[in-house]
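**Q** no sequence for this one, just the structure:
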């Protein structure tokens, strides 16, 4: 695959983000180094990897004996080829705010979203427009209500962008998730919900 895409890699530098996944050893090693929060040394889990990209996280978890389904947009074709290479199933789906997944996606013990970019509406040199905190909370609640098999977990690792004043577009989301019972590592943008029932907003849980 590296040889087949060699010319495109050298010529089309705008797609270098896509082709980085062809460095399979490095990408898999990075995911092995990042999965400490996932507690995968347990009986076989049914797992959904949203925004699975080149499939490296799915491959690592599958290699540990878990049943994994990757999910990402239908393009680029390279991502599907890499899932096939790893022997990991995937489903085509574009994630939009407040738009449900197909019912056939099913329920899972663990749902992961690592380094996702589906929450970005637009990106220029000067500004990035992302989902609102409300959009994210709706997404997380919908996942817990329709796609978590209890007891189950949802793990999110955000691409944090720190502003000059030290703030981040995700600060409100991280605080909201922590108030709802999530384990949060704000410095790394990590959110882990361990759930025994569908997720409720903090004000709902208080009643």
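**A** It's in. As the structure is a prediction and not an experimental result, all values here were calculated from the model.
**Q** all contacts plus neighbour counts: C-alpha atoms, from now on.
**A** Will do.
**Q** in the lengthiest strand in the chain, what counts as buried?
**A** When the chain is scanned for its longest strand (criterion: DSSP state E), the result is strand 148-157. By neighbour count on 16 or more other CA atoms under 10 Å, the buried set for strand 148-157 is 148, 149, 150, 152, 153, 154, 155, 156, 157.
**Q** who's in contact with residue 155?
**A** Residue 155 sits next to 38, 110, 111, 112, 113, 114, 190, 191, 192, 193 when contact means CA atoms under 8 Å, 6 or more residues apart in numbering.
**Q** make CSV out of those residues and add neighbour count.
**A** Output for the contacts of residue 155, formatted as CSV (neighbours: other CA atoms under 10 Å):
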residue, neighbour count
38, 15
110, 24
111, 26
112, 22
113, 20
114, 20
190, 20
191, 22
192, 21
193, 22
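**Q** for these, could you give me a markdown table that also reports secondary structure and distance to residue 7?
**A** Compiled in a markdown table, these are given as follows (DSSP: H, G, I helix; E, B strand; the rest coil; distance: CA to CA, whole Å):
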| residue | secondary structure | distance to residue 7 |
| --- | --- | --- |
| 38 | helix | 37 |
| 110 | strand | 38 |
| 111 | strand | 36 |
| 112 | strand | 33 |
| 113 | strand | 31 |
| 114 | strand | 29 |
| 190 | strand | 37 |
| 191 | strand | 39 |
| 192 | strand | 41 |
| 193 | strand | 43 |
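**Q** included below, for side-by-side comparison, is a second structure:
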């Protein structure tokens, strides 16, 4: 099985439990306004790698990954669901934990087969209404919530990720709306509020793409503390 890969990162501690290898898949149908990886958007620009080649890279650090595992991110990993499924099966044979980092923008039989090999899903919920979701990412909140419904039905362990962007979604109203959307799901183990960071400006310049959030300040630790308090109240 051959996949289109953007990059492979070793020894991550922020993409699931423990120390992890992170595979960034190439190709994404969304166009999020503050995407940190715009170089992953176009599928054809990736590097072709086989499952066996990726496994060999993972094996080089497997002593460290035994307390963590492998995370597939992107781009959008579920756009290459059969490849990721085969990779996760191979990683399970090595005793490694598997994590899928996704926006949940697609749900079909290939994706459901992938979820059966996934130990943890990091689900990115970008905005809390259909209009804002579409304006921000050219995607659909409804599709993401349908994906979350599937995670609930399949009893998939899930961590929600929500990027806090000052002046865009950092209000109490937005925070409580997110809580309302998520309150019925028992598969959710935790909700992580991540601070917006404008670290990707140079990537957009290199790609000749206008970065729409140049005027927005980075979120601070105090912003995240405030959001967490609103969510927990």
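**A** Thanks, I have the structure now. Quick caveat, the model's predicted, so the values are computed rather than measured.
**Q** please state their TM-score.
**A** After superposition, the two chains reach a TM-score (TM-score structural alignment, normalised by the length of the first structure) of 0.37; 128 aligned residues with a CA RMSD of 5.3 Å.
**Q** following the longest strand of the first structure, which helix or strand shows up next?
**A** helix 171-179 (DSSP states H and E).
**Q** which other helices and strands contact that following helix?
**A** Judged by 3 or more CA pairs under 8 Å, 6 or more residues apart in numbering; DSSP states H and E, the packing partners of helix 171-179 of the first structure are helix 133-146, strand 183-185.
**Q** for the first one, buried residues please.
**A** Of the residues in helix 133-146 of the first structure, those buried under the neighbour-count criterion (16+ other CA under 10 Å) are 133, 136, 137, 138, 139, 140, 142, 143, 144, 146.
**Q** what angle sits between it and strand 148-157?
**A** Regarding helix 133-146 of the first structure and strand 148-157, their directions subtend 150 degrees when assessed with axes from the mean of the first three to the mean of the last three CA atoms, to 10 degrees.
**Q** for helix 133-146 of the first structure, name the packing helices and strands.
**A** helix 171-179.
**Q** could you check the angle helix 133-146 makes with the helix it packs on?
**A** 40 degrees.
**Q** quick one, which of the helices and strands packed on helix 171-179 of the first structure gets closest to residue 26 of the first structure.
**A** Distance to residue 26 of the first structure, taken as CA to CA, is lowest for strand 183-185 among these, at 24.3 Å.
**Q** I'd like to know which elements that closest one is packed against.
**A** For strand 183-185 of the first structure, the packing partners by 3+ CA pairs under 8 Å, 6+ apart are helix 171-179, strand 190-195.
**Q** how about those, which one is nearest residue 24 of the first structure?
**A** Closest approach to residue 24 of the first structure among these is made by strand 190-195 (24.1 Å; CA to CA).
**Q** what's the longest strand in the second structure?
**A** Longest strand in the second structure, counting by DSSP E: strand 2-12.
**Q** ok so, going back, between the helices and strands packed on strand 183-185 of the first structure, which one is closest to residue 58 of the first structure.
**A** Residue 58 of the first structure lies closest to strand 190-195 among these, at 17.8 Å (CA to CA).
**Q** mind listing the helices for the second structure?
**A** For the second structure, the helices defined by DSSP state H occupy 51-59, 62-65, 81-93, 109-115, 130-137, 141-153, 172-182, 201-207, 221-232.
**Q** picking that back up, nearest to residue 8 of the first structure, of the helices and strands packed on helix 171-179 of the first structure?
**A** helix 133-146 (35.4 Å).
**Q** between the closest one and strand 190-195, how big is the angle?
**A** Going by the same axes, to 10 degrees, helix 133-146 of the first structure makes 40 degrees with strand 190-195.
**Q** what about residue 148 of the second structure, neighbour count?
**A** 25 (other CA atoms under 10 Å).
**Q** go on, the one 10 residues further on?
**A** Here the number of neighbours of residue 158 of the second structure (other CA under 10 Å) works out to 23.
**Q** pretty sure it sits against residue 150.
**A** No: in this structure, residue 158 of the second structure is not within contact of residue 150 by CA atoms under 8 Å, at 11.3 Å.
**Q** ok, the spatially closest residue to residue 51 of the second structure that is not a sequence neighbour to residue 10 of the second structure distance?
**A** Computed as CA to CA, 6 or more residues apart in numbering, the closest residue to residue 51 of the second structure that is not its neighbour in sequence is residue 87, at 5.5 Å. Distance check for residue 87 of the second structure against residue 10 of the second structure: by CA to CA, to the nearest Å, it reads 16 Å.
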